[in-house]
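J.: Quick one: sequence plus predicted model below, questions after.
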Amino acid sequence: MAHVTVIGSINQDITVTTERFPGPGETLLGKDVSYRLGGKGANQAAAAARAGAEVTFVGAVGSDDAGSAVRAQLAEFGVDVEPLAVTQNSTTGTAHITVDSGGENTILVVPGANGALQPGDIAHAATILGGSQALVLQCEIPTPVNLAAINLAREAGVDVILNLAPAIEFPREALANLSVLVVNETEAALVLGDATPPSGSEEALVVAARLRELGPRRVVITLGSRGAVYDDGESAGHVPAGHARRVVDTTGAGDATVGVLAASLAFGTGFRTAVANAMAAGARAVESEGAAASYPRFELVR
């Protein structure tokens, strides 16, 4: 059985739907409000589980009602949440999301317990990684924690998939220890210090090759509705986006792609096929409201 470990963020998503986004100083009446599981780490864990992998999640919540709720919601996806710590000194992370009538969103994240994680808090993950095929990381937890996780995975001989999102400056020397770097156009430009993101798949392929020169064995650059490009050192190419029957809410679509990519690779799927699975999952994720709540069961091509 394929096993994926995810170390990362877990939030309560507070989502308001509205016809349009308010301008500065403007007050609008929203349509609905919901409280759901979120956070890039939790979303990616849920997506990997929906794709059939066994998943263990390592992170932290506060000792509050929100923490109890999201812990239970993540467990409902079949994710092992036993290593999820409860901290007394921080509230559970929250994401305040506004979704307009076209399905676009704005998101403001308050890290809470996610931002209070320390490298020592994940030391127990070394045992978990011993039975994993892949470790998934994102950047909604402190960088020192991610660096410690990369070191643990290297010692265990486990592939590391880093989704460098949200876009932050990440130590370049650590990129050499990555099996897969997943970024969007904006994040790719930030890593390379470019003034503007690549426009189109041809430019993105050039950027992917430059990113590989920094050390990661394989690179995926997601391009939204235009799909993604990949470079694994032996081949490079463009994979079109999956087909979405309708666009309801784009929240969590990127996380679905990362989780399904990780699950596909853990099952031993070839890289291009794994990227195609990820693109199909991203399209399915926009067809319903919510982040992890919108994820159906993903059928993988192997």
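T.: All right, it came through fine.
J.: going forward, measure contacts and count neighbours with C-alpha atoms only.
T.: Noted.
J.: May I ask which helix or strand encompasses the residue minimising distance to the centre of the chain?
T.: By CA atoms, centre = their mean, the chain has its centre lying nearest to D255, at 3.7 Å. D255 is located in helix 253-266, with elements delineated by DSSP states H and E.
J.: That helix packs against which elements?
T.: strand 3-7, helix 40-50, strand 134-137, helix 271-285 (3 or more CA pairs under 8 Å, 6 or more residues apart in numbering; DSSP states H and E).
J.: how far does the shortest one sit from the chain's center?
T.: The chain centroid and the centroid of strand 134-137 are separated by 10 Å, computed with CA atoms, centre = their mean, to the nearest Å.
J.: who does it touch, helix- and strand-wise?
T.: Judged by 3+ CA pairs under 8 Å, 6+ apart, strand 134-137 is in contact with strand 3-7, strand 159-163, helix 253-266.
J.: could you pull out the strands for the stretch 151-300 of the chain?
T.: Along the stretch 151-300 of the chain, counting by DSSP state E, counting those that start in this stretch, strands occupy 159-163, 180-184, 218-222, 228-231, 236-239.
J.: Make a markdown table from those and add distance to S90 and mean neighbour count to it.
T.: Converted to a markdown table, the strands of the stretch 151-300 of the chain look like this (distance: least, CA to CA, whole Å; neighbours: other CA atoms under 10 Å):
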| stretch | distance to S90 | mean neighbour count |
| --- | --- | --- |
| strand 159-163 | 25 | 25 |
| strand 180-184 | 29 | 24 |
| strand 218-222 | 33 | 27 |
| strand 228-231 | 37 | 26 |
| strand 236-239 | 41 | 20 |
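J.: Let's have those in CSV, adding distance to T106.
T.: Compiled in CSV, these are given as follows (distance: least, CA to CA, whole Å):
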stretch, distance to T106
strand 159-163, 19
strand 180-184, 17
strand 218-222, 19
strand 228-231, 22
strand 236-239, 27
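J.: Could you give the number of residues near the nearest residue to the residue nearest to the centre of the chain once chain neighbours are set aside?
T.: Nearest non-adjacent residue to D255, counting by CA to CA, 6 or more residues apart in numbering: Q44, 5.0 Å away. Neighbours of Q44 under the rule other CA atoms under 10 Å: 36.
J.: take a look at this one as well, against the first:
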Amino acid sequence: MEEITVVGSINVDIVAFSDHYPNRGETIFGRKMAVLSGGKGANQAITSARLGKKVRMIGSVGCDLYGDTVLDAMTKNGVNTSYVKRVKETSTGCAIITVDATAENTMLVVKGANDNLTAEDIQKAFSEINGSKVLLVQMEIPEEAVIEAMIQARNKRMFVILDPAPADGITGRALQYADLIVPNKQETKQLTGIEVTDRDSAHQAAEYFDQIGIKNSIIKMGEKGSLVYENGKTEYIEGIRVKAIDTVGAGDTFAGALGSALASGANLVDSVKFANVVSAIKVTKQGAQAGVPTLEEVRDFCEERGISHYLSKTIKA
């Protein structure tokens, strides 16, 4: 079984569903709310685990009820949480999320215990980790922890995938250690200054990344699909049309599925096609983690849509 290591955030998500977002100073009534396990790192870890991979999670949570909840969610999904530390001085990270009638979301993240993850924690964990093929990392934890994880992973010849999210947490230093970056439109603009509206502008952004030393990138354009840029060659992958209910965690699901396919030996283009399928299924369900499909559900979806070729023999548990 291929192994994946995830270094990143672990949060509890407080999600409110409403017909529209309130204006500043306005009070509106929502339709319902839910308290769910989340965090970009935990979401990616659970995605990879549900797709049949052996997954280790490195992160930090508080010694509180929410910490118990998020750890339990990962354990139940088969994620190894022995490298998740617990801290008494602050609470578990929290994301306050509003989802509107179009399934789009806004998010306010309080990082909490995620900010307690240190470079020393990363070094200790990686001193005991062997066999992982892929590292998944994001930007909701301290920069020093992100960079140390990428350095340690490279030393162990792991393929490093950086999801440079959220846009507010992006720094240029981390980019140089990534083998592949997977920004969405907002993150691409933050990093390049280029407004991604179509294939041409996505290609311009990918070339910009190439010029600063990032040879592999996937520019995600939501329902418009993705542009794959690999060592100077590009390929456009169309999006998959579904009726979206909840887009929270869609990017994390994409990253987790991408890492799973690459760990299985699939090439980058096939891996993106696979990730598109998995994230398309996720947005039809509520919850950043609860909506993540299993490999069996992915197979059923592909057969129903007549796209079974997306599941090559290299994309398997």
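T.: That came through, no problem. Just so it is clear, the model here is predicted, and its values are computed rather than measured.
J.: Most tightly packed of the helices and strands packed on helix 253-266 of structure 1?
T.: Mean neighbours per residue, mean count of other CA atoms under 10 Å, is largest over those for helix 40-50, with a mean of 31.
J.: Which part of structure 2 matches that helix?
T.: Taking TM-score structural alignment as the measure, structure 2 aligns residues 40-50 with helix 40-50 of structure 1.
J.: what about the matching stretch, how far off from structure 1?
T.: Compared with structure 1 after fitting, stretch 40-50 of structure 2 deviates on average by 0.9 Å (mean CA distance after the TM-score superposition for structure 1).
J.: Tell me which stretches of structure 1 form helices.
T.: Remark: helices assigned in structure 1 by DSSP state H are 40-50, 65-75, 125-129, 143-156, 172-175, 185-192, 201-212, 253-266, 271-285.
J.: helices or strands next to the shortest one in the packing?
T.: I take that to be helix 172-175 of structure 1. Short answer (3+ CA pairs under 8 Å, 6+ apart): helix 172-175 of structure 1 packs on no helix or strand.
J.: Could you give the separation of that helix from the chain centroid?
T.: With CA atoms, centre = their mean, you get 19 Å for helix 172-175 of structure 1.
J.: Show me what that helix is in contact with.
T.: By CA atoms under 8 Å, 6 or more residues apart in numbering, the surrounding residues in contact with helix 172-175 of structure 1 are L147, I150, L181, L214, G215, P216.
J.: Would you mind measuring from A48 of structure 1 to V183 of structure 1?
T.: Using CA to CA, to the nearest Å, we find A48 of structure 1 at a distance of 18 Å from V183 of structure 1.
J.: hang on, I meant L137 of structure 1
T.: L137 of structure 1 is 12 Å from V183 of structure 1, by CA to CA.
J.: Would you mind finding the match for S235 of structure 1 in structure 2?
T.: So, by TM-score structural alignment, S235 of structure 1 is matched to K233.
J.: Quick one: residues contacting F126 of structure 2.
T.: A149, Q152, A153.
J.: again, but for I161 of structure 2
T.: Neighbouring residues of I161 of structure 2 by CA under 8 Å, 6+ apart: V134, L135, L136, V137, A178, D179, L180, I181, V182, G259.
J.: Most widely separated two among those?
T.: V134 and V182 (14.3 Å; CA to CA).
J.: how close does L300 of structure 1 sit to A53 of structure 1?
T.: On the measure of CA to CA, L300 of structure 1 and A53 of structure 1 end up 11 Å apart.
J.: Then A241 of structure 1?
T.: Going from A241 of structure 1 to A53 of structure 1 by CA to CA gives 23 Å.
J.: Over to V247 of structure 1?
T.: Taking CA to CA, one finds V247 of structure 1 at 27 Å from A53 of structure 1.
J.: Please apply the same query to V258 of structure 1.
T.: The value you get for V258 of structure 1 to A53 of structure 1, if CA to CA is used, is 13 Å.
J.: More neighbours: which of those two?
T.: Shown here are V258 of structure 1 and A53; by other CA under 10 Å, V258 has more neighbours (34 against 25).
J.: List the contacts of the residue lying closest to that one once chain neighbours are set aside.
T.: Nearest residue to V258 of structure 1, sequence neighbours excluded (CA to CA, 6+ apart): Q44, at 6.2 Å. Contacts for Q44 of structure 1 (CA under 8 Å, 6+ apart) come out as V6, D255, A256, T257, V258, G259, V260.
J.: and what of L311 of structure 2?
T.: F274, R299, C302.
J.: do L29 of structure 1 as well
T.: Taking CA under 8 Å, 6+ apart, one finds T18 in contact with L29 of structure 1.
J.: 10 Å instead, please
T.: Contacts for L29 of structure 1 (CA atoms under 10 Å, 6 or more residues apart in numbering) come out as V16, T17, T18, E19, P22.
J.: Could you find the counterpart of the residue nearest to the centre of structure 1 in structure 2?
T.: In structure 2, the residue paired with D255 of structure 1 is D252, using TM-score structural alignment.
J.: From L65 of structure 2, how far out is its match?
T.: 24 Å.
J.: Ok, A250 of structure 2 next?
T.: Counting by CA to CA - A250 of structure 2 and L65 of structure 2 are separated by 26 Å.
J.: between those two, who's got more neighbours?
T.: Shown here are A250 of structure 2 and L65; by other CA under 10 Å, A250 has more neighbours (26 against 10).
J.: quick one: that one from G291 of structure 2, how far?
T.: Distance from A250 of structure 2 to G291 of structure 2, by CA to CA: 9 Å.
J.: Please apply the same query to T106 of structure 2.
T.: 18 Å.
J.: Between those two, tell me which one has more neighbours.
T.: Taking neighbours as other CA under 10 Å, T106 of structure 2 and G291 compare with G291 leading, 21 against 13.
J.: Map the more buried one onto structure 1.
T.: In structure 1, G291 of structure 2 lands on S294 (TM-score structural alignment).
J.: what's the burial count for the alignment partner in structure 1 of Q176 of structure 2?
T.: Counting by TM-score structural alignment, Q176 of structure 2 lines up with A176 in structure 1. If you count neighbours by other CA under 10 Å, A176 of structure 1 ends up with 16.
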